[in-house]
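In: test case, fold it:
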Amino acid sequence: MTVIRPFEVVLLGPLWIATVYSLRRTLTKDPRSALLSGMVTLITLSITVGVPGIRRALETATGAEGVTTLLTHLFSLSAMTCLIAFIRHLTRGTVEGSVSGSRRSTVRTLSLPVVAAALSTAFFLSPRPDAEAHFLTQAPTTPIYAYWSVYLLYLGWGMSVSGRLCYRYRIQAPPGPLRTSLNFLCAATASGFLYVAHRAAFLVTGQRDFWPLSIGGMLATTQTLLALTLLLIVAGIAWPGLVDLGRARRRRRRLRRLRPLWEAIGQAVPEVVLPLPPELSGAPDVLLYRRIIEISDGILVLAPLCDGAVRAEARRRLASAGLTDARLDAAVEAVCLRSALDRKRSCTDVLPERETPLPAGSGSEPDDVGDGEEQGARLELVARSFVNPAVIRVATALQDVPTGTAGANAR
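Out: Take a look at the predicted model:
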């Protein structure tokens, strides 16, 4: 027998990565995080213990032939209990009442030790397979039938509860990462049912020459269904976190692109930049929200210095350079901001009342702020134009353009 089988090669990498990542969450006070981490760790241990090379080493060290089969199944049943508890925490207050849910939780807590004791008793009363044989293929005896009945009934019950909860809450969940996660978990429970049904069918018919597949075909099918079930479970529990990581990455990228524009406006109009509490400085959503507001407020303050003649000439030159639509609007706004910042640095008087239009979407009125994502995308485009060498050259060339009323007043 090989040291490691193909399906274990597919599973162990993602499972150990998920285990190491989830262990960081056990330090939190959120019970869902602890249950999630416990479930992933137990699943990983159940697969790791079943690897042929590790299994032989453990059985040689302990002197207990076939004991790794029992350990694998105990880890699996414990992981199923964690999955049920996790889904109940996730859907608490939506799917079932808290009183009945707490009673079922007590029964569930008591049932796992009872099932573990029954499984262990049946295992030690059963004939032990040698190191190269699978426990499922042993000659049928009453303890073996009892062992697999206890294991498959508990696993099937757990899949039933998990599938029912996932399906019921999936209907109520809004479109988004949570619904996608529940879709994965629903698919995992369906695959798990096939796994249980396949093993149960072999247990009932395989020893009576009714089973259409060979022993090797049966084991390959079992391993495929198990791998599919576990990968779907990992995908379901990891999906919301992956979506959050992707969103945070996009927020940080936008913050980096906004930084040059934010710093330039903050130096010219420092009153629009407010101190941020240290505990919020690492939250990209909060930081991006503040940057958008501060940049918009700075544009509002600088708007009186954004001369109409400069705007018109900048649009003409940038359009002749091939810019169109949103890129042209962002480049014109960037030129106007550079012009306004230059005049602000050379102006010591109070800023005049606004006599020229504000840049589009600058937030002069509450309704102008619009959707935060749309506003952030527009300002990101302006910020990228702000540091564009072509835009800087146009802004420099327009420093000597005759100004209109606003520019004259500013002087």
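In: for the rest of this, base every contact and every neighbour count on C-alpha atoms.
Out: Fine.
In: find the nearest non-adjacent residue to residue 167, please.
Out: Spatially, and ignoring its direct neighbours in sequence, residue 167 is nearest to residue 186 (6.5 Å; C-alpha to C-alpha, 6 or more residues apart in numbering).
In: please provide the structure for the following sequence as well, for comparison with the first:
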Amino acid sequence: MLVSVVMIVAASASIVAAVYRARGLRSDPHNPSLQALVSGLFVLGVSIATAAPVVYTPVNHAIGIPNLLRVTTHLGMIAFSVAITVMRLYVAYPAEEATPRARRRLIAYIAAGATMAVLFVAAPVDEDRVDWTIHYGDEPIVRLYLMVYLLTFGSAIFEIARLSHRTAKFLPAGPLRTGMRFTAIGASLGCAYAVYKAAYVAWSALGVTMPGPLAWLDREDLVSPLLATPGALIMVIGLTLPSWLPALRAGWTGIGLRRTYRNLYQLWRPLYDVEPEILFGPVPPARPGLRPGRLAKLVERRAIEIPDGMLRLAAYYDPAVQATAEASAARAGLTGDEARAEIAAACIRDALDAVRTGRRPATPAVLDLADATTLADEIRWLDLVATAYRRHATATPRASSTETAAAR
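Out: Alright, predicted model coming up:
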């Protein structure tokens, strides 16, 4: 059951990835590298799905040809490896050099696939078996079939690993190099699968069984899928990562910016209500969209307007409120910017109330602000102040202070 679940997940991921990358063919329908990638991912997904035990036996019974999905799965794995090899050739070499290299490989792999089909038809495999290699591995024709398959698939997947590793070394740090490295890792697992399966066929033909601690190596029906399927999934991730990772990062950045903006807005709004002159441009929306560029500009505006509003409240900061906030921050174990943000939030909240009620301290307090040297540091500091302010804004407004005098 575990094998089936892993294989169905990997198959689904591969087919979804194929559909996702196929969108690029609308704008560049004659791109040979993209055509090979989309075709390879789709064939890989179908091949893994049809090899899953929960699919394999029912479909073979429905078709009426025992073990038919075995050969179609093997041919599909070869077709995938050929497609990705072609794609990597067009990435690693100029088109005029990649095209003849790709053509030679296609001819060799088509010949291998035809040989496999002939051998499969000739093999005495009349009983439908999920453990096909284990059950029929002692048949000479089946052994020859498997060796043709493993040599063809292994050589192709090894070339993918080699080309991906080679190309990654010359790429700058970024999604493309990361994708190449993932592809190389996944292809290396594919090589391990081919080597293991060939070794299993060899020692089975010699009548050798693995001793004690290595007995699990005789479970080819379990070991092969657990090597090939994760390798295929890692390759799918690597082959598609350059297209979706930047979008994922942009979306994650947009979510973070929106959270920061909405937090700052809760502090900006009351400052704007008492000091409209701080407005740097059009009144911003309370709930902006998720476009990172626009959100970044809005957050930068808040980082300019909020300090301006705090400066305009300088005459209303009460030393008594500041002292109370300092004691409260100390009791809470706050230090550094967190403590300063807590104190500033308490003073801002009280100063806004003082502006509305006409109170003014005889000697205003001077806030100890963060020592920000960059705009990013300033935004982080104001984010802390806004978070603290939201807590203070729910407190009951202070009616009066012995150190304040009414003024308008």
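In: re the thing from before, what about the counterpart of the residue nearest to residue 167 of the first structure in the second structure, helix or strand, and which?
Out: Superposed on the second structure with TM-score structural alignment, residue 186 of the first structure falls opposite residue 184. With elements taken from DSSP states H and E, the one containing residue 184 of the second structure is helix 175-205.
In: what's the match for residue 166 of the second structure in the first structure?
Out: Aligning on TM-score structural alignment places residue 166 of the second structure opposite residue 168 in the first structure.
In: list the residues that contact the counterpart of residue 227 of the second structure in the first structure.
Out: Mapped onto the first structure by TM-score structural alignment, residue 227 of the second structure lines up with residue 225. Going by C-alpha atoms under 8 Å, 6 or more residues apart in numbering, residue 225 of the first structure touches 191-192, 194-195.
In: try residue 386 of the second structure
Out: Going by C-alpha under 8 Å, 6+ apart, residue 386 of the second structure touches 263-264, 266-267, 345.
In: next, residue 28 of the second structure: secondary structure please.
Out: Secondary structure assignment for residue 28 of the second structure (DSSP: H, G, I helix; E, B strand; the rest coil): coil.
In: actually residue 33 of the first structure, not the one I typed
Out: helix.
In: please name the nearest non-neighbouring residue to it.
Out: Using C-alpha to C-alpha, 6+ apart, the closest residue to residue 33 of the first structure is residue 25 (5.7 Å).
In: burial measure for that neighbour, as a count.
Out: 17 (other C-alpha atoms under 10 Å).
In: any idea how far residue 280 of the first structure is from it?
Out: 20 Å (C-alpha to C-alpha, to the nearest Å).
In: residue 4 of the second structure: which element?
Out: Short version, using DSSP H and E: residue 4 of the second structure is in helix 2-22.
In: tell me the contacts of the closest residue to residue 246 of the second structure other than its chain neighbours?
Out: Once flanking residues are discounted, residue 246 of the second structure sits nearest to residue 175: 7.4 Å by C-alpha to C-alpha, 6+ apart. The contact partners of residue 175 of the second structure, taken as C-alpha under 8 Å, 6+ apart, are 241-242, 245-246.
In: quick check on the residues you listed: which are buried?
Out: Among those, those buried by neighbour count (16 or more other C-alpha atoms under 10 Å) are 241-242, 245.
In: among those residues, which are located in helices?
Out: 241-242, 245 (DSSP state H).
In: surely residue 53 of the second structure touches residue 4?
Out: Yes. The pair residue 53 of the second structure / residue 4 is scored as a contact, 5.9 Å apart, by C-alpha atoms under 8 Å.
In: re earlier: closest to residue 371 of the second structure among the ones in helices among the buried ones among the contacts of residue 175 of the second structure?
Out: Minimum separation from residue 371 of the second structure among these (C-alpha to C-alpha) is found for residue 245, which lies at 34.6 Å.
In: distance of residue 280 of the first structure from residue 24 of the first structure?
Out: 21 Å.
In: same question for residue 268 of the first structure.
Out: 43 Å.
In: for residue 209 of the first structure, same thing?
Out: The value you get for residue 209 of the first structure to residue 24 of the first structure, if C-alpha to C-alpha is used, is 50 Å.
In: go on, residue 98 of the first structure?
Out: Between residue 98 of the first structure and residue 24 of the first structure the distance is 29 Å, computed by C-alpha to C-alpha.
In: swap in residue 221 of the first structure?
Out: Applying C-alpha to C-alpha to residue 221 of the first structure and residue 24 of the first structure gives a distance of 35 Å.
In: more neighbours: which of the two?
Out: residue 221 (16 against 12).
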